[in-house]
Structures are given as structure tokens and as C-alpha cells.
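from the sequence below, what's the structure:
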Amino acid sequence: MTLAPPSPTGAMQALLLSHFTATSSIGAGLDATLASLQSERSGLKPCDFDSADLATWIGEVEDVDGQVLRPDLRAFDCRNNRLAQLGLRQDGFEQAVLAAASRYGKRRIGVFLGTSTSGILETELAYRALDPRTGALPATFVYAGSHNPFSVTAFVRGYFGLEGPAMTVSSACSSSAKVFASARRMMAAGLIDAAVVGGVDSLCLTTLYGFNSLDLLSRQPCQPFDAGRKGISIGEGAAFVLLEKLPNSLDAGAVLLRGVGESSDAHHMSAPHPEGLGAISAMRQALASAGLQPGRIDYINLHGTATPSNDTVEGKAVASVFGDHALPCSSTKGATGHTLGAAGGLEAVISALALQQGFMPGGVNTHAVDPALPVDYLLHKRDEAPQHVLSNSFGFGGTNCSLVLGRAR
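This next block holds a predicted model:
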């Protein structure tokens, strides 16, 4: 056991990721996720979701529709909340939250989750069943428990019987990274002692056809930072973290949230600032709040969507912050697909796994790194233990968030 490390002057007080879990197309739970990352297995497959007729690939989670919600939570029944429940039941996470509620009290634990489309699939299905005479939606359609962005947060809060502050962040692809900042502020203000953070996003036709209309879907498995990248592969996922204040002592291998950076460049509705100003600001803020110089970061989990413009801008931004020295980085979206509102949380958990297990994930499906992108992109996993990891999540509208995670010394 080692004493909890003090915060450097001016840095935020680190928080402990006491428990975490992830569920995506590469597996349900940490063991399956880790095995896929280490074997460089992709969960992407040709799109066969619902009635979608699109030449693209998706990352679908198995057995989502096999989930049955508790009777007292049936008003929340939708694909997104079934996926949330599947995720909550992995890795002893449910038991960890209930134990925390016993320690702190139900009113002292917050719930902060990110999503983009929430349970919009239920609305899609409801519109197919419109009454042809009146145009009324079916009586079984419950907006508050499905499409409503707060639905997943209310579901998780109800699942655990928690009574603390709760909110949903819906800022596109940065949603479930920004919740770490929301929780940190609540804890710093003394309003809560712990928080359930993360994100859930599920497949639906709105995102599949929406991104297709923007010509952003790849016809092959997405290839982040590849010279031949053609666009994204949409995935789904659920990731959860129990954040707590540092105890008096902790294991040397414990994973800590050391820094958070947020920005909004508002450059364009769907395109990042061409020089990556918002991304640069988020990364620099994250480093400053962690009290770290750029050279202390050992690996970057890139946002890495595999669109030509986003990867180019992120490459420029990384080079601007970290200079020309070879800093290993990769995007894990070639394995999981882009899980949109769940991406920040999912990739934070993947970063925590990398810290805990002592490796750096390889960029699955990327074969030839674009020589115009000034980064040291890992085509294959590296068995080298990072001490500090930066995880980037950049969303539409210029909503950016970077997290610094680190191992306790």
C-alpha cells in the first residue's frame, strides 16, 4: 500500500476510479474487452441492423434485446436502457455502487451520464405504428422513459435507488467524457462524495442514415489515421465508472482521474476548427489541471474517427501540444466503432485498462498511417506500461474534452 499522492500546486485534486466496466461490440465486461484489445480483434461487421439498407459496417453489442428490465423500471424499456442494464451487470459494478451507497448515503452519490440519441429507436418504431386515421402515436410509447435524453440517467439512478444530483450531458461525441468534469465539480463543491459517470449510446436508424447523409460512413471497417481512411463505422456501447475521493491509502496500481480539459470552439456545426484550436485548448487545460508537462504523457487515446478532416485536425492539434517527439497514440474506434455519446466513457475505461494492465492498444484496421499526420501511431499493441494517459473526445459543434488518467505511484 502507498499513501495517496498529493496534488501538485495549482492542479485539481485527483479522484479514484474505484470500479469501472465497459460493454461494446468487442465484448461485455473488462475481461472480454481486454482480450479483444490484446488480440487486436475488431467487433465491426457489415450493417444488418433493423431495416437499414446501407453499405457500411457497425459495432453491435450482443444480447441487448435479451435484457428484461425489472418490473419497477419497465417504463424505461428501450434499447438504450437495456444496453445500460447489460453494462451495469458486468465486473461487479452493481455491487460496488450499492456498497458505496451504504457508505455515503443515497443522497451523496451523483449520476452523470452522456448520450447522444438516447432511446430514439423507440420513437422510430412508434412512428412506424402511427394511427393512420388520427396520426396518434401508439399508447405504449413512453417518451420520458426512452427518447428523452435524461431517460438513461433516470434509469440508472432508479436502478440503484440513488437520490443525489443527476444529469445527462448530450454534447455529441464528447458527452461521456464531459461527465467526468461535471462530477468533479460537484465533488469539489462538497455536494456529493462519489459519482456514477459514463455513457450509453445504442444503434438506431437516425444516426446511421444521418451520418450517411453527411457522406461520413465508411463502406469498409473504419481505418483511423490511415492514408486511405474513408469515414466512420458507427457502434454502440455502455461504460460506467464509480468515481470517489482519494482514500488515505491506495494500491500503487490504482487508476486516478488527474486532469480534465473542456472547450467549445463553435467553429462549425459538424466540422472542427481547421487548426484544432478547441482540441488544443482542451488538451492544454487537461495537462494544466493534472499539473503535468506534455512530456509526462506516455500514450494518447485519440478521438480518431477515421474521417479525413477530423483525423487531420487532431493530428495537427496533438503536434501543436506535444511537439515532434514520438508520443505513442492510437484510436480504438477501429475495434469498437464510433460509439458516439458513449465514446468518451468507453475510451476512458479502455485507457484505465491500459494503465492497469501495462500496455498500449494498437490501432485495429489501420494499415498504412497517413504520412501527412505528425503522430507516432501504433499499428499494433505495445507491451509497455504507461504512467499517464490522455484520452481525447471531440464532438460536433466544437464541444471538446480531454481527460488525463494516471496510475497511483
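
from now on I want contacts and neighbour counts done on CA atoms only, so please keep to that.
Will do.

what's around Arg128, how many residues?
Taking other Cα atoms under 10 Å as the criterion, the count of residues near Arg128 is 11.

same check on Thr336?
For Thr336, the count of nearby residues is 34 (other Cα under 10 Å).

surely it meets Gly235?
Yes. Here Thr336 reaches Gly235: they are 6.3 Å apart, a contact under Cα atoms under 8 Å.

Met283 against Ser263, yeah?
No. Using Cα under 8 Å, Met283 is not in contact with Ser263, being 9.2 Å away.

could you check which of these two has the larger neighbour count?
For Met283 versus Ser263, neighbours defined as other Cα under 10 Å are more numerous around Met283 (29 against 19).

got the buried residues for whichever strand or helix holds Asn310?
Following DSSP states H and E, one finds Asn310 within helix 308-322. Under the neighbour-count criterion of 16 or more other Cα atoms under 10 Å, helix 308-322 has 308, 310-319, 321-322 buried.

as JSON lines, those residues with distance to Ala166 would be great.
Converted to JSON lines, the buried residues of helix 308-322 look like this (distance: Cα to Cα, whole Å):
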{"residue": "Pro308", "distance to Ala166": "37"}
{"residue": "Asn310", "distance to Ala166": "32"}
{"residue": "Asp311", "distance to Ala166": "33"}
{"residue": "Thr312", "distance to Ala166": "36"}
{"residue": "Val313", "distance to Ala166": "34"}
{"residue": "Glu314", "distance to Ala166": "32"}
{"residue": "Gly315", "distance to Ala166": "35"}
{"residue": "Lys316", "distance to Ala166": "36"}
{"residue": "Ala317", "distance to Ala166": "33"}
{"residue": "Val318", "distance to Ala166": "33"}
{"residue": "Ala319", "distance to Ala166": "37"}
{"residue": "Val321", "distance to Ala166": "34"}
{"residue": "Phe322", "distance to Ala166": "36"}
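
next, the second sequence, to be compared with the first:
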Amino acid sequence: MKWMEEELELLADVSRERSLRITSSVFGSPGYTMRGERTLLNLSSNDYLGLAQHPAILEVMRETLLTEGAGSGASRHVTGNRLPYGCLEEELADWQNCEAALVFANGYMANSGVISALVGRGDVVFSDQLNHASMVDGIVLSRAEHARYRHNDMEHLRTLLNKYRDKRRKLIVTDAIFSMDGDMAPLRELVALKQEYGAMLMVDEAHSGGIYGGRGEGLCHEFGLQNDIDIHMGTFSKSFGIYGAYICGSRLLIRWLVNKARPLLYSTALPPSIVAGISKALVLVKEEHWRRERLYAASRLFRSFLSDAGFNIGSGNSQIVPLIVGSNDMALRFSEALEEEGITAVAIRPPTVPDGTARIRFSLSAVHTDKELLNAAARIHSIGLRLGVLSP
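A predicted model of the protein is given here:
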């Protein structure tokens, strides 16, 4: 197995080797994390609404744990489909104004399972080049042809739709908010193209669910397009602060996935306590509008400061703020300097992002105060000057 060592050395030489580090929660301070003995401002968490430590969620999970046990014991098709699943899926369908819903163990399984269940040989999937890896892997598993269009380039997508217009089934897949850039997909244009060419449209609301829409339904609802989307996907590991994922759509779609989505068929079901906690989180997502408003305000403040300082933060306006530095080595140095200043913000490097666009990916939460963010932004500015990312 010498080849492993040699290839890892090649990764290390270009600052692309990764390692795992232990972090701990700071209970009672959800905007912070611990590494070793140090408490750090956490600007790398996807707990966008600050629900991961909510006492009402924890209490529901505790009660269900004591009545249902630690695990589900089997797949949902065997004996793992406990009562909390049915309750949650009814609530999700109502929330999304869809006919039916289906819960998966996580977003990776949902995306890879749904795509590979909907298309196969002789079909084609049109995918934004910056879509999440779970979509890419789902396309590979499906054995359908993969037609990647340039990021948010609708003319390029139209060209590809024309090229493959005679394929048996056509599926367009996109993130709603792109996880590494924080910008939005052109959903209205995507709906128009899918209708024109007779394609299915799947939208991943992982980073927009809970945040946009009147009750946190997501970006499709924000734009009034919910009835034009064939497959709604979202996760519970971000705005909900827990774990898992969902698909919403027609009863026919869900019936099909129950029979054809292999990650659902061949995986042990989520523990009932997790599913019950998600139901409680859904209530909070729908009702506590202040969390969304606070997150919007925090994002505007933080983005404005970094942009005015001269950093390249892309064109998005969401809670995901990329600080693009270019080289892998600079991204690592910047992240290390941030930790020295009491801030956790992870360096993102290829293949997660394109070559030459390594970055610090800041992700904000409703629990971050203006004072914390402005203090962090001032430190980021100082580090940028010291490392030469900014000119004096």
C-alpha cells in the first residue's frame, strides 16, 4: 500500500492534504466552539438559526429516547419506520405545500439516492458545475449522461438542452444557494427552461431551507415557484440544527422513491429521537421569524465590512460568505491566523472549489451578535493586511 503514502505526499506538497481535528460544543454559547482548552468564535458552523442547543428540541429528543430507545434497529422497510417518521413526513408535506414527503438519513443519501432512482442509461442530467458533490456522485451512480453547465449560465444550459433534447428522460439539478459561494441559482430561468424542454427539475434547498420563505420553506417559496419544482430536497443538519434530509413532491414521486431509492432501502433508519427532534425544530423554524431576520441582518453587516475592506467575497448575499484568497497555502495560513485570533473559520481548497479559488468560508448564525461579528471582521482585516491578501 506504498502508493497511498506517495499520493498523500503529493497532496501535502500542494497544501491539499486534509486531517480531522476534535472540536467540542460550548453549551449555552451556540456561537462558539472549543479546540483543546481554547474557546473560539465559530464562523464555520451550518447551524444557521442557532437551534442545535435549543432546550425544547433537546427535551423532546430526551423523552423519545427514553420511550423508543437509542436506535431504530432496522431499515424503514423492515421495522425501523417508527411513528415519529409518519408524523414528521405529514408535517413536511404540509409545510412545503406538497402532496407527500420522505425522510432520508442525510443529504448525501437523499441526493445520490433520488438522482439514481430517477434516471439511468439513456437519460441525461444537467448539473450546475458548482453543485454539491452528492449530486455529482448521484449522477455517476445513475449511469446517465452528465451534462455540466457553467455556473448559473442559462445560455449554456439551453445549448446543452438542445444537444440532448432527444434523450429519454431529462433532469435538471441545482443547489438553491451554492454552499461554497453563497450565491443563488436563477430559479425562474431554470423553471422556464425545464418547461420548454420537458425536463424534470430538482432543487437542493440545503443552505436555503429554514431561511427563505414566509415560514422558512426555502428559496423556491420565496420566489413563488414551489408548484413548478418537481423534486424539493432539503436537510435538517443546517437550519434545523439536527441531522437528516427530506424529499417533498407528488405522491407518485414518493411512492417511486420508496421502491427505488437504494440508500433508503438499504440503510438503517434514523433513530426515533432524532426524527422527533426534527419535528420540534420544524415548529420553531416556522414560527420564530426573528431568527431569519437576525440572520439577514448579520449577513448584511458582515458582508458590508469585508467588502468595504477590499476582500473578494463574491457576488452572493446569503449567510455564506466566501473570502477568496487564491492559493491553497494562503488559505491554510489565513485559517491558522484566524484561530490564533480566537476565530474558527476553515480553509476550503480544491477539489471542493475550483483550482486557484481557495478560500475561507465564513458561515454565519442568528446567534452571532453585531459586536462579535464586527470584532471578528476587524481581526480578519488585520490578518488580511499582515498576510498580503489586502494592500495597505
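
could I get the TM-score for this pair?
Remark: TM-score between the superposed chains equals 0.26 [TM-score structural alignment, normalised by the length of the second structure]; 181 aligned residues with a Cα RMSD of 7.7 Å.

what do Met283 and Ser263 of the first structure both touch?
Contact criterion Cα atoms under 8 Å, 6 or more residues apart in numbering; residues shared by Met283 of the first structure and Ser263: Cys401.

Ser263 of the first structure looks like it's in a helix, true?
No. Ser263 of the first structure is assigned strand when assessed by DSSP: H, G, I helix; E, B strand; the rest coil, not a helix.

so who does it touch?
The contact partners of Ser263 of the first structure, by Cα under 8 Å, 6+ apart, come to Gly278, Ala279, Ser281, Ala282, Gly398, Thr399, Asn400, Cys401.

who's in contact with Gly277 of the second structure?
Gly277 of the second structure neighbours (Cα under 8 Å, 6+ apart): Ile57, Leu58, Val60, Met61, Ile242.

identify the farthest-apart pair in those residues.
Largest separation among these by Cα to Cα: Val60 and Ile242, giving 12.6 Å.

just the residues contacting the helix or strand harbouring Gly113 of the second structure, thanks.
Under the criterion of DSSP H and E, Gly113 of the second structure resides in helix 107-118. With Cα under 8 Å, 6+ apart as the contact definition, helix 107-118 of the second structure has outside contacts at 104, 134-139, 141-143, 206, 233-235, 244-247, 257, 260-264.

returning to that earlier point: out of the contacts of Ser263 of the first structure, which comes closest to Ser18 of the first structure?
Set against Ser18 of the first structure, the nearest of the contacts of Ser263 of the first structure by Cα to Cα is Cys401 (21.6 Å).

so after the helix holding Asn310 of the first structure, what's the next helix or strand?
Taking DSSP H and E, what comes next after helix 308-322 of the first structure is strand 328-330.

tell me the buried residues in the helix or strand following that next one?
Next helix or strand after strand 328-330 of the first structure toward the C-terminus (DSSP H and E): helix 333-336. By 16+ other Cα under 10 Å, the buried positions in helix 333-336 of the first structure come out as Lys333, Gly334, Ala335, Thr336.

measure the third one to Gly210 of the first structure for me?
Yep, that's Ala335 of the first structure we're talking about. Distance from Ala335 of the first structure to Gly210 of the first structure, counting by Cα to Cα, to the nearest Å: 22 Å.

which element is Ile58 of the first structure on?
Per DSSP H and E, Ile58 of the first structure falls inside strand 57-59.

who does that strand touch, helix- and strand-wise?
Secondary-structure packing of strand 57-59 of the first structure (3 or more Cα pairs under 8 Å, 6 or more residues apart in numbering; DSSP states H and E): strand 45-46, strand 234-235.

for the longest helix along the second structure, name the packing helices and strands.
In terms of residue count, the longest helix belonging to the second structure (DSSP state H) is helix 289-309. Judged by 3+ Cα pairs under 8 Å, 6+ apart, the packing partners of helix 289-309 of the second structure are helix 370-387.

at 6 Å instead, please
Contacts defined by 3 or more Cα pairs under 6 Å, 6 or more residues apart in numbering; DSSP states H and E place helix 289-309 of the second structure against no helix or strand at all.

next SSE downstream of that helix?
strand 320-326.

elements contacting that next one?
Under the contact definition 3+ Cα pairs under 6 Å, 6+ apart, strand 320-326 of the second structure sits against strand 358-363.

please flag which of the contacts of Ser263 of the first structure sit within strands.
Counting by DSSP state E, the part of these found in strands is Thr399, Asn400, Cys401.

which non-adjacent residue is nearest the second one?
What that stands for is Asn400 of the first structure. Phe394 (4.3 Å; Cα to Cα, 6 or more residues apart in numbering).

that neighbour falls within a strand, correct?
Yes. Phe394 of the first structure: assigned to a strand according to three-state DSSP.

quick one: the strands in the second structure, in order.
For the second structure, strands defined by DSSP E occupy the ranges 24-25, 32-35, 38-42, 100-104, 124-128, 145-149, 170-175, 200-204, 231-235, 245-249, 320-326, 343-344, 347-348, 358-363.

ok, now the stretch 151-300 of the first structure?
166-169, 194-201, 234-235, 237-245, 249-250, 255-264, 299-301 (DSSP state E, counting those that start in this stretch).

relative to Lys45 of the first structure, which of these is closest?
So among those, strand 234-235 is nearest, using Cα to Cα, at 10.0 Å.

Leu34 of the first structure and Val196 of the first structure, how far apart?
According to Cα to Cα, Leu34 of the first structure stands 22 Å off from Val196 of the first structure.

more neighbours: which of these two?
Counted by other Cα under 10 Å, Leu34 of the first structure and Val196 do not tie: Val196 has more neighbours, with 26 against 19.
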